[in-house]
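Visitor: requesting a structural model of the entry that follows:
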Amino acid sequence: MAGLNPHSPIPTELKLHRKSGVLAVTFNDGKAFRFPCEFLRVYSPSAEVRGHEPEQAVLQTGKKNVTITHIEPVGRYAVRLDFSDGHNTGLYSWDLLYEYGLHQETMWQDYLQRLEKSGASREP
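Guide: Below is the predicted model:
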C-alpha cells in the first residue's frame, strides 16, 4: 500500500460533507466511496496509530464524534487530514484510500470487534 502505483486509480473528486461527517471520494475508474470521519481517524496510517509493526497498532477509542477540519494535498499522490481531536500526522495516499474503500465494511467490523474485545467504546 505504500507509494503510488502508476496504474492505480486516482481521485477525481474529494468532498467533505461536514453535516454527515463523511468524506466522499470518487476515482477515475468510476468507483466512489463514502468514508465516515471516524473510520478514517481510527484507521489513520500514522505511526502513532499503526505503529511500525502490526503488533504495535494502537486501538483508537472514543472517536465517534471526530470530524475532519482540514484537507491538505500532499504532492499528487495523497492528502493529509486534520481531525477535530488534533490528530494530523497520517498521509492518506490514493492507493490507501482506494484499498480502504474496497475493504471498508470488513475493516469496520474488525474495528468494532476489537473495541468490544478490549471493553472500549466509540463514545468519547
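Visitor: could you use CA atoms for every contact and neighbour count after this?
Guide: Fine.
Visitor: give the buried residues for the longest helix along the chain.
Guide: For the chain, the helix reaching the highest residue count under DSSP state H is reported as helix 94-118. Across helix 94-118, burial judged by 16 or more other Cα atoms under 10 Å covers 94-98, 100-101, 104, 111, 115.
Visitor: Three-state assignment for the residue nearest the centre of the chain, please.
Guide: Most central in the chain under Cα atoms, centre = their mean is residue 40, positioned 2.4 Å from the mean C-alpha point. The three-state assignment at residue 40 reads helix, by DSSP: H, G, I helix; E, B strand; the rest coil.
Visitor: what's the distance between it and residue 7?
Guide: 24 Å (Cα to Cα, to the nearest Å).
Visitor: structure for this one too, so we can compare:
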Amino acid sequence: MSGLSPDSARPVEIKLHSVSKKLEISFDDGASFQLPAEYLRVYSPSAEVRGHGVGNETLQTGKMHVAITALEPVGHYALKITFDDGHDSGLYSWAYLYELGVKHDQYWQDYLNRLAAAGALRE
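Guide: This next block holds a predicted model:
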C-alpha cells in the first residue's frame, strides 16, 4: 500500500478535453477521474458559490453548456479554473479535486435534487 490518502495524493497528469468539456486528472495513487466542466463549475470552491458558511451556498443554475477556457496551477497545491461564463475565483486544491472525483455520483445527484427542489434548470 502506498500510504497515500486523498489529502496527500498529487496529480501526475491533467488534460482538458475541449470537445467533451471534461477535465481528466490522474493522481499518483492510481486514481483517475473525468470531471465535467458543469460539475466543476457548480461545485466551485469560491465564496461566490459556497457562501461564507454552511447553508449560505448559492445554487448554480444554467451551467449545462459551460466550458473551461483556462487552467492555471497555483503553487504545488491547487488549480485555478477559468470558465467561459467569466467565473474564475475558485481555487481547486488537489484534495478537493480528488474528493469531487470520488464522490461524483453522490454530489451530482445532490445537485440535481437541489435544482428540482428549487424548480430550476441546468440550461
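Visitor: and which of the buried residues of helix 94-118 of the first structure is nearest residue 30 of the first structure?
Guide: The closest of the buried residues of helix 94-118 of the first structure to residue 30 of the first structure turns out to be residue 98 (Cα to Cα; 11.5 Å).
Visitor: who's in contact with residue 45 of the second structure?
Guide: Contacts for residue 45 of the second structure (Cα atoms under 8 Å, 6 or more residues apart in numbering) come out as 90-92.
Visitor: what is the neighbour count of the counterpart of residue 84 of the second structure in the first structure?
Guide: Structural alignment (TM-score structural alignment) places residue 84 of the second structure against residue 84 in the first structure. For residue 84 of the first structure, the count of nearby residues is 16 (other Cα atoms under 10 Å).
Visitor: dump the buried residues of helix 94-118 of the first structure to CSV, plus distance to residue 22 of the first structure.
Guide: Below are those laid out as CSV (distance: Cα to Cα, whole Å):
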residue, distance to residue 22 of the first structure
94, 17
95, 19
96, 17
97, 13
98, 15
100, 14
101, 13
104, 13
111, 18
115, 21
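Visitor: can you name the two of those residues that are farthest apart?
Guide: Once Cα to Cα is applied, the buried residues of helix 94-118 of the first structure give 94 and 115 as the farthest pair, at 27.2 Å.
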